[in-house]
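Visitor: 3D model of this:
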Amino acid sequence: MRAPLSWLREYVDLPADTTGRDVQAKLIDAGLEVERVEQLGSDLTGPLVVGKVLTIEELEGFRKPIRFCTVDVGMANGTGEPQEIVCGARNFTVGDKVVVVLPGAVLPGDFAIAARKTYGKVSHGMICSGEELGMGDDGSHGIIVLPPEYEPGTDAIELLQLRDEVLDIAVTPDRGYCLSMRGIAREVATAYGLPLRDPALLDVPAPNPHGHPVQVSDPLGCDRFTARTVTGLDPEARSPIWLQRRLQKAGMRPVSLAVDVTNYVMLELGQPLHAYDRSRLKGPIGVRRAERGEKLTTLDGTKRVLDAEDLVITDDNGPIGLAGVMGGANTEIAGPEEGGSTEVVIEAAHFDPVSIARTARRHKLSSEASKRFERGVDPAATSAAAQRTVDLLVLLAGGTPEAGVTEFAAPSAPRTIAMPAGHPDRVAGVDYGRETVVRRLQQVGCDVYGQDELIVTVPSWRPDLTDPNDLAEEVIRLEGYENLPATLPQPPAGRGLTERQRLHRRVGRALAGAGYTEALNYPFIGDWALDHLGLEADDPRRLTVRLANPLSEAEPSLRTTLLPGLFAALRRNDSRGEHDLALFETGLVFHPTGDERPALRLPVDRRPTDQEIAELDAALPAQPRRAAVVLAGARERTGWWGQGRPATWADAVEAGRIVAREAGVELIVRQDQQAPFHPGRCAALLAMADGQEVLVGNAGELHPRVVKAFGLPERSCAMEIDLDRLERAAGGVVEAPRISTFPVATQDVALVVDASVPAAEVEAALRSGAGELLESLRLFDVFTGEQLGEGKKSLAYALRFRAADRTLTAEEASAARESAVATAVERTGAVLRGA
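Guide: Here you go, the predicted model:
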């Protein structure tokens, strides 16, 4: 919201020496976000005056039309003689009043004006456009043509209000009342301790049955609707300069008098309005929900297909506007160039904020009206806003208000809140006292009754005030956040990170150390991603928790796997020229428990009880913690040091082992078939828990169809593992490795097995047979060839033996090796190679 200081002074008698920065500081102290104070006209110096065009000579022989003009500027040039000026614009004629800048002036942008020869003539100054004066977009792109009543030589800086200070305020969603000069002026008056001249305090005639008929079919969507009619408008009337300038300073473009007046009143009172050309209305104005498939062409020229939840304004011909968002083109007010509208019906209504917000988002149509309605508009201001609009149209366009006043109002009662008088004291830790609490709440606009227990009636323009803590916040912010005492919390001793949190951090550091880059993604997913992953209809990952108010309809649910987010990051980086990629993410996934219930609203004035915390936990979905990686391109790059190699499924499996080692778990790797992996290059990652093998994750190369669906590089690989299952398999305690001072004995063994025998089974047999002396076992070679025979493979392992209390003899190491081989022969049918 842009608030000109000159406009604020109309409602609050600020001291004459108060600057925009002074007001900014006061409003920031009161909790508003004033981003900047724009100094309009600070770099503008005169003379800048009104001029009357006396003659126009068309200069020939140039590539573009050029005009040599004489302009009467009164005595502003010191002589009273006509000023000779060269100008290229063509939107003015002889006799028009224009804005002239004379030599010696400086325009915005440090543009100094001097007499200079151009196009064979000497130009003594310049005829100005709004853009050259820093006036913003006025809807035209030519010279400013002023009304005829201004005398030549009049100071145009003051006339056009070119010097001002404008406060640019970022209004937060809970302070919708500050999207109006009325609301900001209230905050300024409170901050300075000055009285407020409320522009909404108007004499409004009583409703009667003679106004334009209105039929509200959905009182929940529209609880108030006021209609007023003004006839006899001058179709040639234009908005006066002061009105246009206030709109421009507030960031709006002047359009036509009727539209400008409704925009002006919206900025002034915060109540969006709409004006209909009565000659284009057929029958009564109605408010209802749209019928699915109905169509409406809005004022922006777009033909929109309506949804059944859309609230629409109608007449006998159908929808004529999206309620609270944008009007329809079929009842649009005609401008002067179109003959003008002489009779208008003014709509001032109050609509349900949620309905308006959803309609604006559904149609991707955010307007000044919808911004205000979805943040909460004062429902009691509709009559005053309509009256203010009528008064301005009568004043500026010579209209006549009809006696009829139509007003629909659904039954409602003022909102009251009961609050102990000392509640703000307890929340802030400051002794404000009852008098201060009552005074501050009254400044907000509340009516306060009672002594120890206050009964507070909330003003209609503050829908954000719903409970005692909201009232306490108002007292605290008006008394000054800077006056709150600074105290450090005293955490109880002996608490730190949980084991789950420690594992999470260790895993992140380990993967980063292994060359992976962390990529954080939003935890949302859509059915399209689950389809692209190739998941079966009964796959548990298809059971998602749907959000009540998703940010995007394309991703309305919480994720059940980390992979789609990593795929998007991989695709984005690959498309930007980064082809050798290794990304990881650690985070939560979400699974419905089947026992979801509405979440309990916890208190803020005390610690929740154990039962309340248990109820809140029971309302949450299951949230296991996962780690996942994706790889593409080269895992080791080619260089002077040697040949590189591409990332393969084995690197994804190794990433799983890296994660498992941080949990103190030794993974068991077996072949598997699991979406979204290639059926022949997919590994199941297993861990031993309570004597049983538990699936903790999968790794491998992605299926070609998945690669194509997500737009990933060829042969991309991935791994996803469940950290909570790893933690349970580890028993919650990671033991530090034991370091022996005795030397290691290394024995190699090569075994020939059938090609169908998994290496993991051979490894498990070797470990079992080797006994306690085996420190580690590593597969370092896999060989196939004619000399082995068809369907055979050779697996070569390095076995390291060590004792904790002595140096092993050669005989002991050989015996352990032979025992390991014997067990492998017995269990897998292996044959010792070379035997």
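
Visitor: For the rest of this, base every contact and every neighbour count on C-alpha atoms.
Guide: Fine.

Visitor: which helix of the chain spans the most residues?
Guide: Counting by DSSP state H, the longest helix found in the chain is helix 810-828.

Visitor: I'd guessed Tyr797 sits against Leu779; true?
Guide: Yes - the pair Tyr797 and Leu779 qualifies as a contact (C-alpha atoms under 8 Å) at a distance of 4.4 Å.

Visitor: between the two, who's got more neighbours?
Guide: Applying other C-alpha atoms under 10 Å to Tyr797 and Leu779 shows that Tyr797 carries more neighbours, namely 20 against 16.

Visitor: Not counting the strand or helix carrying that one itself, show me its contacts.
Guide: Assessed by DSSP states H and E, Tyr797 sits inside strand 792-801. Contacts with strand 792-801, where a contact means C-alpha atoms under 8 Å, 6 or more residues apart in numbering, come from 744-755, 759, 773-785, 788, 813, 817, 833.

Visitor: Another for comparison:
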Amino acid sequence: MRVPLSWLREYVDLPATETGRDVQAKLVSAGLEVETVERVGAGLTGPLVVGKVLTIEELTEFKKPIRFCTVDVGAANGTGEPQEIVCGARNFTEGDKVVVALPGAVLPGDFRIAERKTYGRMSRGMICSGDELGMGDDGSHGIIVLPPEHEVGIDATVLLELYDEVLDIAVTPDRGYCLSLRGIARETAIAYGLPLRDPALLDVPAPNAYGYPVAVADPIGCSRFTARTVVGLDPEARSPIWLQRRLQKAGMRPISLSVDVTNYVMLELGQPLHAYDRGRLDGPISVRRAEPGEKLTTLDGAVRVLDPEDLLITDNRGAIGLAGVMGGADTEIADAVTDPETGQTAGTTEVVIEAAHFDPIAIARTARRHKLSSEASRRFERGVDPLAAAAAAQRTVDLLVLLAGGTAEAGVTEVLAPSAPHTIALPADHPDKVAGMAYGRETVVRRLQEIGCSVTGQDDLLVTPPTWRPDLREPNDLAEEVIRLEGYENLPSTLPRPPAGRGLTERQRTHRRVGRALAGAGYVEALNYPFIGEQVLDQLDLPAGDPARRTVKLVNPLSDEEPALRTTLLPGLLTALRRNDGRGSHDLALFETGLVFTAAEEPGIAARLPVHRRPTDEEIARVNAVLPRQPRHAAVVLAGAREQAGWWGQGRPADWADAVEAARTVAREAGAELLVRQGQYGPWHPGRCAELVVVVDGEERVAGHAGELHPRVVKALHLPARTSAMELDLDLVEAASAGPVPAPRISSFPVATQDVALVVDTAVPAAEVERALHEGAGELLESLRLFDVFTGEQIGAGRKSLAYALRFRAADRTLTVEEATAARDAAVALAAERTGAVLRGA
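Guide: Alright, predicted model coming up:
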């Protein structure tokens, strides 16, 4: 919102010495984001005067049109003689009033005006355009042609209001009232402790039955509609200079008188308006939702296919405007056109003014749906004062009557939906508790009244926020108003004192250990957005009924292509891997730990939890019952070389075994025992997929999968060949742990190593053999490692040999050979009993 300081002074009697920088500091202290203060006219010095073009001589001997003009500037040049000026512009004629920069003037950009000979003539000055004076866009891009009533020789800098300061304010979504001079003036008056001249305090006639007919079919979408009619407008009337300059300084382009007036009132009061050419309306105005397939040509010339959720302004022919966003071309105000034969001027002479209040959510969704953000929609979607509609309509009527010679019809239409004021119960000491300092009841009441609230009560206040503050809904909203007006800089700086003995939770410690362990194993962490689309689930080859397809859809997604929350970490990681591979990094090992989201089987609406106390266990349980399940997962993806080749020897590519080992690393850090067995699931290759199982409360549960991705998935996602991946439910793995992970135990006694080679059927998983060896060896077993797998004629068809290295150690003594051998034999015996294993060579 751009706020000219000269306009702001109309509503607040600021001290004459106050500059834009001073006002900026006050508003920033009050919580507004004043980004810049622009000095309009900086670098411009006179003499700059009004002149009258007396003669124009066309110089035709040059490649481009050049005109030699004489201009009457009165006594401004010290002689009273006409000023000779060479000019290349052609949008003015003899008799026009123009702006003349005389020798000695300096225009913006340090452009100095002096007498000089050009195109064979002496030029003593310059006839100026708006761009050359830094006036902004007026739509003409030519010489400024002034109305004929202005006197020759007067100072044009005063006439055109060329010197000013403009505050550029970044209005946050909760402060829609600041998208108006009225709102900014109120904040300024409070900051300076000065009275406010509210421009909305106008005498408004009572509604009657003689106004333009209006019907509202959707009172939720349109809670108020005011219509006024002005007739007898002069179609040739143009916006006065002061009105055009205020629009330009506020960042808007003057268009025509009727449109300029509605824009001016919108900037002044914050109420968007629309003017219809009454001669182009067909019957009553109505407000309704769009029909499926209905179309509308908006003022920008685009034909838009409407959505049934769109709120429309219609007449008997159909849609004539997108409510609160943009009007339709069928009822556009017509520019004045003069018939060359009759000399008569035709144009809009009767207008119907619309001042309505629309539902903010409906307008925001329509503007986004059609990618059509306008000044009106920006205000409606942030909340407009519903009581300002009648005053804005009256202000528009007054300006049209004053500037275009129109007559206001007596009819006043006002359609209202019943509503009750919103009240908030506020303990008088609540702002004190929020801020951590004592304000006192008197200060709290005074500050709330300054922003327009009605306050009653003593210790327990009953506050009714003003209609222009729809953002004030809770006691904390009111506390924030008191705190910001008293000054954020006055809040004491105190550090919170956390209670002793409360550090990270066990879940947080596990999460950090897993991340450190994977990073130590050579993986690089890649953090990804938690959004996915349905297409990626198809590319991952997930079956139709898979739980991972039960996604949580976002009501307001950042991208329509990714409207759901992720149910797996793989899409983000694989996208990162593909992007890095495409940029030349071919040896990749990435990991991520984060939440995934699975929709509840019976979705519901979560209740709002209190903030002034800790919610009860029952309240938390009710909220959790309707929230999506949000387990924490850990995942890795690998491609290219896992070990680089060099002078030290051969490298090797990453494969499915590395993904399985990453799962074992995660399980070790969580203190859980991980069972690895052959599996088959979704994106993984059916012959190179490991099912990762943990035991929770005596029950085996699948915690994830690891292995090489299916070639079909690799092709669909454009991944490097033989890409491998692992994903594990970290919460489930943690639930399988025996408790906090103990510190490693270090023994000063030597280790005893025993190797065994067991022959089993090919179908027997190595994990089952390892599990039996672990249990059979007992407490003396320190570690177990599979170091060789052999198949061949020596051991027979359908058989395989698994060679293990067993390390035994005691914490309190050196083991004897007999003790180590007995532990090994016990391990082999249990493996033979469970898996049918026999010692190789026995």
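
Visitor: Any idea what the TM-score is?
Guide: Put the two chains on top of each other and the TM-score (TM-score structural alignment, normalised by the length of the first structure) is 0.91; 835 aligned residues with a C-alpha RMSD of 3.2 Å.

Visitor: returning to that earlier point: looking at the contacts of strand 792-801 of the first structure, which are in strands?
Guide: Among the contacts of strand 792-801 of the first structure, DSSP state E puts 745-754, 774-783 in strands.

Visitor: Next up, the contacts around Pro683 of the second structure.
Guide: Leu540, Asp541, Leu542, Leu709, His710, Val713.

Visitor: To which residue of the first structure is it aligned?
Guide: By TM-score structural alignment, Pro683 of the second structure lines up with Pro676 in the first structure.

Visitor: how close does its match get to Glu368 of the first structure?
Guide: For Pro676 of the first structure, the distance to Glu368 of the first structure (C-alpha to C-alpha, to the nearest Å) stands at 46 Å.

Visitor: what's the answer for Asp137 of the first structure, then?
Guide: Here Asp137 of the first structure is placed at a distance of 17 Å from Glu368 of the first structure (C-alpha to C-alpha).

Visitor: what's the answer for Leu32 of the first structure, then?
Guide: Leu32 of the first structure sits at a distance of 20 Å from Glu368 of the first structure (criterion: C-alpha to C-alpha).

Visitor: before we move on, what about Arg289 of the first structure?
Guide: The gap separating Arg289 of the first structure from Glu368 of the first structure is 22 Å, by C-alpha to C-alpha.

Visitor: For Val444 of the second structure, pull up the helix or strand it's in.
Guide: Here Val444 of the second structure is assigned to helix 441-450, by DSSP H and E.

Visitor: before we move on, what about Arg505 of the first structure?
Guide: helix 499-513.

Visitor: can you check Val71 of the second structure too?
Guide: With DSSP H and E as the criterion, Val71 of the second structure is inside strand 66-72.

Visitor: cool, Val166 of the first structure as well?
Guide: Per DSSP H and E: strand 164-170 holds Val166 of the first structure.

Visitor: What is that strand packed up against?
Guide: strand 2-4, helix 5-8, helix 20-29, strand 33-40 (3 or more C-alpha pairs under 8 Å, 6 or more residues apart in numbering; DSSP states H and E).

Visitor: Tell me which of the ones you listed is the most buried.
Guide: Of these, the one with the most neighbours on average (mean count of other C-alpha atoms under 10 Å) is strand 2-4, at a mean of 24.

Visitor: follow-up on the earlier one: higher neighbour count, Arg289 and Glu368 of the first structure?
Guide: Neighbours per residue, other C-alpha under 10 Å: of Arg289 of the first structure and Glu368, the larger number sits with Arg289, 20 against 16.

Visitor: Does the residue most central in space within the first structure belong to a helix, a strand or coil?
Guide: Centroid-nearest residue in the first structure: Leu551, 8.6 Å away (criterion: C-alpha atoms, centre = their mean). Under DSSP: H, G, I helix; E, B strand; the rest coil, the three-state class of Leu551 of the first structure is coil.

Visitor: what about it, distance to Ile525 of the first structure?
Guide: 11 Å.

Visitor: go on, Arg462 of the first structure?
Guide: 36 Å.

Visitor: more crowded one of the two?
Guide: The residue with more neighbours, out of Arg462 of the first structure and Ile525, is Ile525; 24 against 18, by other C-alpha under 10 Å.

Visitor: Isn't that one up against Arg559?
Guide: Yes - in this structure, Ile525 of the first structure is within contact of Arg559 by C-alpha under 8 Å, at 5.1 Å.
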